[in-house]
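>>> Have a look; sequence and predicted model below, questions after that.
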Amino acid sequence: MPILPQIEAAAPELEAIFRDLHTHPEIGFQESRTAGIVAAKLRDWGFDEVHEGIGVTGVVGILRGQGGGNRRIGLRADMDALPIHETTDLAYASQSAGKMHACGHDGHTTMLLGAARYLAATRQFDGTAVLIFQPAEEGLGGARAMIAEKLFERFPADEVYGMHNLPSGQPGRATLCKGAAMAGASFFDIAVTGRGSHGATPHHAADPLVVASALVGQFQTILGRNLSATETGVLSVTQIHSGSAYNVVPGTATLAGTLRFFKPQIRDLMQRRMREICAGFALGYGVEVEITFREIFEVLENDPALSDEWAAAAGDILGLDAVQIETVPQMGSEDFADMLQLIPGAYGYVHHAGTVQLHNPGFVLDTGILPVGASIYARLIERRMPLAA
């Protein structure tokens, strides 16, 4: 089964929606325009219920199939952009300086809208489709915000599915990893408070820059000297800020970064050793070092049996030979993991012709993926809630 004919016929409309969303990107929890478009489309297409403002800007659409079944299947797409200035020179490039859909969430939203349009027109399923348009996936806790507002109590689902685009340069493929598929993540912030001085007399200072610089190097020994080579973790310092003049030793410095892990005990090991190193440097250099951690992403766990169902739906559209399961886990993180903590489901990747990687100012999503993703979403509903013969 190729791309569903009704979705293929709607491809120009989907591309128009995508281009509009791409031109007007909105950062997490600010997706008011995007959410308004989503809600209006669902209503225009005849959804039974459309709920707005869930988790600030989230939208949930409820669609009942032809049968009277009680099964409920959730489909989720994210809507937010990134604080990146676009450099693609596309005709439909971002018109908001410093904001860009550099991760393809505009494409994910469009794909789920494409499935919504098709499912509302056909209703060839027995049960209820729960379509979740989530805000603020990019480290801001959009899934948790929706869950805190009783997402699955208000809109129950027996299973929930999602997907992400992958610019591999290999269109027509889909991949999925069973079990632990994407890493959990902590963010950390470190404040070093020392004593400033004139740049010509650093012996009067307790230099926080020396401490901050040394911490970066020492942190890189944690994994190599505390973790077995057969285990996996990532510790990345991604920010260091201090000073404002050429001739002043500053009094403070800050660092920030991220930890990635597949096992909570590895996260705990990294955090413990970071605290110990910070305490040692504070004592040794006569400064204050305060470190705090924020747990941002859970490990994304794909249900093994439902992974097979996601792969089967993708195989209906792309051919089974084009779908690969049991791929290696990814160190990137995704807050769909929070939903999978509550509802079993699966999350896979749909490949496309783009080659510039995600979160890059030159990223371009191949729009040929839009009807593909929409068809996979639609087939998940039809396969998991089939009408009686």
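Received it, and whenever you're ready, just let me know what you need.
>>> For the rest of this, base every contact and every neighbour count on C-alpha atoms.
Will do.
>>> quick one: the residue sitting nearest the centre point of the chain from residue 232, how far?
Most central in the chain under CA atoms, centre = their mean is residue 334, positioned 3.8 Å from the mean C-alpha point. Relative to residue 232, residue 334 is positioned 18 Å away (CA to CA, to the nearest Å).
>>> What of residue 297?
Distance, residue 297 to residue 232, using CA to CA: 16 Å.
>>> When those two are compared, which one has more neighbours?
Neighbours per residue, other CA atoms under 10 Å: of residue 297 and residue 232, the larger number sits with residue 297, 27 against 15.
>>> Surely that one touches residue 333?
Yes: judged on CA atoms under 8 Å, residue 297 makes contact with residue 333 at a distance of 6.4 Å.
>>> contact partners of stretch 266-284?
Stretch 266-284 is touched from outside by 186, 211, 215, 218-219, 222-223, 227, 233, 235, 259-261, 287-291, 293, with contacts defined as CA atoms under 8 Å, 6 or more residues apart in numbering.
>>> could you flag which of those are buried?
Listed as buried from those are 186, 211, 215, 219, 222-223, 233, 235, 259-261, 287-289, 291; burial here means 16 or more other CA atoms under 10 Å.
>>> Need the max-distance pair from those.
Of all pairs drawn from the buried ones among the contacts of stretch 266-284, the greatest distance, 30.3 Å, lies between 261 and 287 (CA to CA).
>>> adding another structure so you can compare the two:
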Amino acid sequence: MAVINRIAGFADELTAWRRHLHETPELGFDCHETARFVVERLREFGITQIEEGIATSGVVAVIEGMGEGPCIGLRADMDALPILETTGAAWASKRAGKMHACGHDGHTTMLLGAAKYLAETRNFAGRVALIFQPAEEGPGGGQVMVDEGIMDRFAIDQVYALHTLPGVPAGTFETTPGPIMAAVDTLHIEVIGEGGHAAMPHETRDPVVAAVGIVQAIQTIVSRNRNPLDDLVISVTQIHTGSVDNVIPETAYINATIRTFTADVQLMVHRRLREVAEGQAASYGVRAEVRIELGYPATYNDAAKTRFAAEVAREVVGDGAVIEDRPREMGAEDFSYMLEARPGAYLFLGQGAGPGLHHPGFDFNDAVAPVGASFFARLVERAQPLAKTE
């Protein structure tokens, strides 16, 4: 088995769709133009059950198979990033400061390709729900779509997604059971002291020195509070304070990202961050106000669904191009909310050499779109096969 011939036959059409989407990126929940393009294609395919405006600009379309059965969900994200593109491609973004630097244009295209094929053949039982999601890059459109009831409303009982992966040979699938991507939380610390003249520090309570002490002490959570067998990252990414050389400021601000895989580690980190920040602040005679903003949970692949998805991937690209034990990574994904609601799997699809994700020179490799579309299509046919007749 390989790439589906019918899908390979309209590869040029996939490329045209993808490059159009690349030229017209949209951010966050404001993916209305992208959604209109998606809906126009779906209607061209003869799909009539289409619900728009979910999570502001999300779309769910249903294709009916040729027999009774359950409903499988396939998800693609649609939003871009606030990055100034430097690819120089003929199809580069026409919207300065916005670009598809994470391959969501390709994800949407691959799902559209599968939709075109599945709408033509309908060689499966039950239904497939095509989920086109806005706002993966931060706002959390996946959570909103789940909260707005798509899993129950469309009776979805399993769900899958693909993400392009530069730096891995084109057409290679990588996944793993259990957590494949981390939970992400955001730390905010406001250090409150008492400002004054920098020449008379003894008359102040200096938040700058305290902030430096807090940042250094935070690093001990990873080195001294974490079980060495548990993955954990705490990266301080911002310190803001002061405005002039001869004034000790009143306050300092510290910002960090927290990446964990288990609830136990996450809770330990939250507790220790408060203890460390408040204790360090007290030792400097200042006060720390700690706020932890919960973000995406860990992206957790169901073991059985992951094995099944890998089997399907092998049918498309062969045994040697499927890795089932990919090391988990500290990036985060809001597909995690859909996997909390229903069992399923998240897979990466290699796209070859080139700049990495979120880089201004990144561009999706159009050659792998038929591979991803074929995977989605075969997944549906294998998960919900038609009953054999005598």
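That came through fine. Fair warning: this is a prediction, and the values are worked out from it, not measured in the lab.
>>> Which secondary structure state does residue 306 of the first structure sit in?
Three-state call for residue 306 of the first structure (DSSP: H, G, I helix; E, B strand; the rest coil): helix.
>>> Quick check: it touching residue 348?
No: between residue 306 of the first structure and residue 348 there is no contact under CA under 8 Å: 11.0 Å.
>>> Please say which of the two ends up with more neighbours.
Relative neighbour count places residue 348 above the other of residue 306 of the first structure and residue 348, with 24 against 19, counting by other CA under 10 Å.
>>> what's the closest of the buried ones among the contacts of stretch 266-284 of the first structure to residue 197 of the first structure?
Closest approach to residue 197 of the first structure among these (CA to CA): residue 287, at 14.1 Å.
>>> dump the residue contacts of that closest one.
192, 193, 194, 195, 206, 208, 281.
>>> neighbours of residue 59 of the second structure, just the number please.
A count of nearby residues for residue 59 of the second structure, using other CA under 10 Å, gives 23.
>>> brain fart, residue 117 of the second structure
Residues near residue 117 of the second structure, counting by other CA under 10 Å: 20.
>>> pretty sure it belongs to a helix, no?
Yes: counting by three-state DSSP, residue 117 of the second structure is located in a helix.
>>> Which residue comes closest to it once chain neighbours are left out?
residue 7 (6.7 Å; CA to CA, 6 or more residues apart in numbering).
>>> Tell me the spacing between the one you found and residue 377 of the second structure.
For residue 7 of the second structure, the distance to residue 377 of the second structure - CA to CA - is 9 Å.
>>> What of residue 341 of the second structure?
Distance, residue 341 of the second structure to residue 377 of the second structure, using CA to CA: 22 Å.
>>> ok, those two, which is more surrounded?
For residue 341 of the second structure versus residue 377, neighbours defined as other CA under 10 Å are more numerous around residue 377 (27 against 17).
>>> what residues are up against the nearest residue to that one once chain neighbours are set aside?
If the residues on either side of it in the chain are set aside, residue 377 of the second structure comes closest to residue 114, at 5.1 Å by CA to CA, 6+ apart. Residue 114 of the second structure makes contact with 7, 373, 374, 376, 377 under the criterion CA under 8 Å, 6+ apart.
>>> quick one: contacts of the helix or strand the first one falls within?
Element membership for residue 7 of the second structure (DSSP states H and E) is helix 5-9. By CA under 8 Å, 6+ apart, the residues outside helix 5-9 of the second structure that reach it are 113, 114, 117, 370, 373, 374.
>>> Show me which pair in those residues is furthest apart.
117 and 370 (10.9 Å).
>>> what's the neighbour count on residue 236 of the second structure?
Neighbour count for residue 236 of the second structure, taken as other CA under 10 Å: 18.
>>> List the ones among the buried ones among the contacts of stretch 266-284 of the first structure that fall in strands.
Taking DSSP state E, the ones among those that sit in strands are 186, 233, 235, 259, 260, 261, 288, 289, 291.
>>> So which bits of the longest helix along the second structure are buried?
Taking DSSP state H as the criterion, the second structure has its longest helix at helix 263-283. Neighbour-count burial for helix 263-283 of the second structure, counted by 16+ other CA under 10 Å, picks out 265, 266, 269, 270, 273, 274, 276, 277, 278, 279, 280, 281.
>>> and the contacts of residue 287 of the first structure, which of them are in strands?
Using DSSP E, those in strands are 192, 193.
>>> Can I get the buried ones among the contacts of residue 287 of the first structure as something I can paste into ChimeraX?
If you want just the buried ones from those in ChimeraX, going by 16+ other CA under 10 Å, the selection is:
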select :192,193,194,195,206,208,281
